[in-house]
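Trainee: sharing a model that was predicted from the sequence below.
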Amino acid sequence: MAESNLGCGPLTIKYLVFIFNFIFFLSGIILISVGVVAQVFFSSYLQFFDGKFETPAIGLIILGTIILVVSFFGCCGAKKENVCMLRTFSMLMVMVLLCEIAAGITVAVMRPQVEQLVKKNMDDTMEQYGSPKSLVTKTWDDLQKNYHCCGTNNYTEWEGTTFGKNVTGVPDTCCKIISTGCGHNVFSVNKTETIFTDGCYTALNDSAMRNIGAIIGGAIALALLQMVGVWMSHCLVRAVKERYEIL
């Protein structure tokens, strides 16, 4: 390629586009990582979330992958001073930005609905707890062990369930020190000092909101980065076109 005849200002923008696309490439990798972490979290408690937040998490992974492709157009367009590739880069950036805005609005609208749904699902699935091979049982056991909690709002909710009536107590995963049968007869002998008494809903909801916050925060940071990238690519396109007009 012939040596660039761009002036000092446009040449600076050209190298800034290179730097921007490197950062953009890294942001794509970060978004994929955040999406994977969020996906694993929401998949782990699928019985409670009904897959409502799996789509945004998967969307974040797809978006990160698209960003890796978009950054390729930006790098090649800047290196070759190719107007077509730079315009393609800008167009793709704007499209991704619009998708992010739509996704952000969707998550914001869904949030209060999902909070209510999670609480209802937790209450409903407590009655289905019991079978060792049941996904509901595994999900509740994982939740109570990981968050040191018991029941939806508190441990007493187990008393009204089929499982609670059978053992006059709570699941063993409510115990501070887990052992076979450690949660049995909690209600008949009132041995609450051996179990966690706080409910799981608040802990699970807080954790979910942190994951959602990570998704939204990543999208906002990326959107700001994209606007800078679109502006720089337009400046470079204008500089390249001016150079060819002079030539």
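Mentor: Yep, that arrived. Nothing here was measured: the structure is a model prediction, and the numbers come from that model.
Trainee: could you use CA atoms for every contact and neighbour count after this?
Mentor: Fine.
Trainee: for the longest helix seen in the chain, packing partners?
Mentor: Counting residues, the longest helix found in the chain (DSSP state H) is helix 201-246. Packing contacts for helix 201-246, counted by 3 or more CA pairs under 8 Å, 6 or more residues apart in numbering; DSSP states H and E, involve helix 8-44, helix 54-80, helix 83-126, helix 135-147.
Trainee: so for residue 211, which of these sits nearest?
Mentor: Residue 211 lies closest to helix 8-44 among the helices and strands packed on helix 201-246, at 5.8 Å (CA to CA).
Trainee: what is whichever helix or strand comes after the closest one packed up against?
Mentor: Later in the chain than helix 8-44, the nearest helix or strand by DSSP states H and E is helix 46-49. Applying 3+ CA pairs under 8 Å, 6+ apart, one finds that helix 46-49 contacts helix 83-126.
Trainee: ok, structure two:
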Amino acid sequence: MAGVSGCIKYSMFIFNFLFWLCGIVILGIAIWIRVSKDGQEILSSADSGTYPYVAVNILIAVGAIIMILGFLGCCGAVKESRCMLLLFFIFLLLILLLQVAAGILGAAFKSESQSILNETLYKNVNLLSSTSEDAKAFQEAVTEFQEEFKCCGLVNGAADWGNNFLQNYKSCECPSLTDSSCTSYRGKIVYKEPCISFIEELVAKNLIIVIGIAFGLAIIETLGLVFSMVLYCQIGNK
């Protein structure tokens, strides 16, 4: 009867050890965002209710699941446990199928997600002119974005800031009116372009990165499925 291939066994162990480490990193970052002061500011800046918290909670769940899968794969390979390897195969297959389904849905509703983003940005314009404490974190995030991307306001330009303009114009101050990208508003020279176009471009670029990562993960997950099933069969034939 054939024995268990040492190459497959230790490849499976290394693969799942790295998988387990990825789970720890994802879980650690998600927990940090959930409990730290800076993370709370990031979550509250969007002013979108519980949705940012739901996203972080999903990340925590994903990190925990990846850790469990990595543990099952490592132990299953080292101990040559068919039960653990089968559980690993089933759970990884389910994740891969969910990932494929999410990709199909994401492609199908791409235009709809774009309109949701625009709707959210238009809704949050009022936060720039607000004087409430809740709006301050969002305003700080926008000023940083303005400074980095050379834009002003969210949708309508500098006018979005309302009475808060003079307190925040420095982040979107433009060098000279001779520059075609500059305009004058309330006696200050600021960038003409609102930040909505830059945000949309940034989201589109990040979406391509996410798709690339998802594709890479799908390949790694497929290799994990192949390794686990080959090892499972070899243990059964031993």
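Mentor: Arrived safely, thanks for sending. Here the structure is a predicted model, which means the values were calculated and not measured.
Trainee: now the TM-score, please.
Mentor: The TM-score (TM-score structural alignment, normalised by the length of structure 2) is 0.73; 219 aligned residues with a CA RMSD of 3.5 Å.
Trainee: want to throw the helices and strands packed on helix 201-246 of structure 1 into CSV with distance to residue 235 of structure 1 and mean neighbour count?
Mentor: Output for these, formatted as CSV (distance: least, CA to CA, whole Å; neighbours: other CA atoms under 10 Å):
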stretch, distance to residue 235 of structure 1, mean neighbour count
helix 8-44, 7, 19
helix 54-80, 11, 20
helix 83-126, 10, 17
helix 135-147, 51, 19
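Trainee: who wins for proximity to residue 198 of structure 1 among those?
Mentor: Residue 198 of structure 1 lies closest, by CA to CA, to one member of those: helix 135-147, at 9.8 Å.
Trainee: average offset of the closest one relative to structure 2?
Mentor: Between helix 135-147 of structure 1 and the aligned residues of structure 2, the post-superposition mean distance stands at 3.1 Å (mean CA distance after the TM-score superposition for structure 1).
Trainee: which residues sit against that helix?
Mentor: Under the contact criterion CA atoms under 8 Å, 6 or more residues apart in numbering, helix 135-147 of structure 1 has outside partners 44-45, 47, 125, 128-132, 149-151, 171, 173-174, 200, 203-204.
Trainee: please check those residues and keep the buried ones.
Mentor: The neighbour-count test (16 or more other CA atoms under 10 Å) applied to those identifies 45, 47, 125, 129-130, 149-151, 171, 173-174, 200, 203-204 as buried.
Trainee: out of those, flag the one nearest to residue 61 of structure 1.
Mentor: For these, the closest approach to residue 61 of structure 1 (CA to CA) belongs to residue 45, at 19.2 Å.
Trainee: residues near residue 156 of structure 2, how many?
Mentor: 16 (other CA atoms under 10 Å).
Trainee: and it, what does it touch?
Mentor: Contacts of residue 156 of structure 2 by CA under 8 Å, 6+ apart are residue 194.
Trainee: by how many degrees do the longest helix of structure 1 and helix 54-80 diverge?
Mentor: Following axes from the mean of the first three to the mean of the last three CA atoms, to 10 degrees, one obtains 20 degrees for the angle between helix 201-246 of structure 1 and helix 54-80.
Trainee: between helix 201-246 of structure 1 and helix 8-44, how many degrees?
Mentor: Taking the same axes, to 10 degrees, one finds helix 201-246 of structure 1 and helix 8-44 inclined to each other by 150 degrees.
Trainee: gap between helix 201-246 of structure 1 and the chain center?
Mentor: Put simply, helix 201-246 of structure 1 sits 16 Å off its chain's centre (CA atoms, centre = their mean, to the nearest Å).
Trainee: same list (the buried ones among the contacts of helix 135-147 of structure 1) but as a markdown table, adding distance to residue 224 of structure 1.
Mentor: Below are these laid out as a markdown table (distance: CA to CA, whole Å):
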| residue | distance to residue 224 of structure 1 |
| --- | --- |
| 45 | 32 |
| 47 | 35 |
| 125 | 42 |
| 129 | 46 |
| 130 | 49 |
| 149 | 39 |
| 150 | 42 |
| 151 | 42 |
| 171 | 48 |
| 173 | 45 |
| 174 | 45 |
| 200 | 36 |
| 203 | 32 |
| 204 | 30 |
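Trainee: tell me how far the most centrally placed residue in structure 2 lies from residue 99 of structure 2.
Mentor: Nearest to the geometric centre of structure 2 sits residue 210, at 7.6 Å (CA atoms, centre = their mean). Distance, residue 210 of structure 2 to residue 99 of structure 2, using CA to CA, to the nearest Å: 12 Å.
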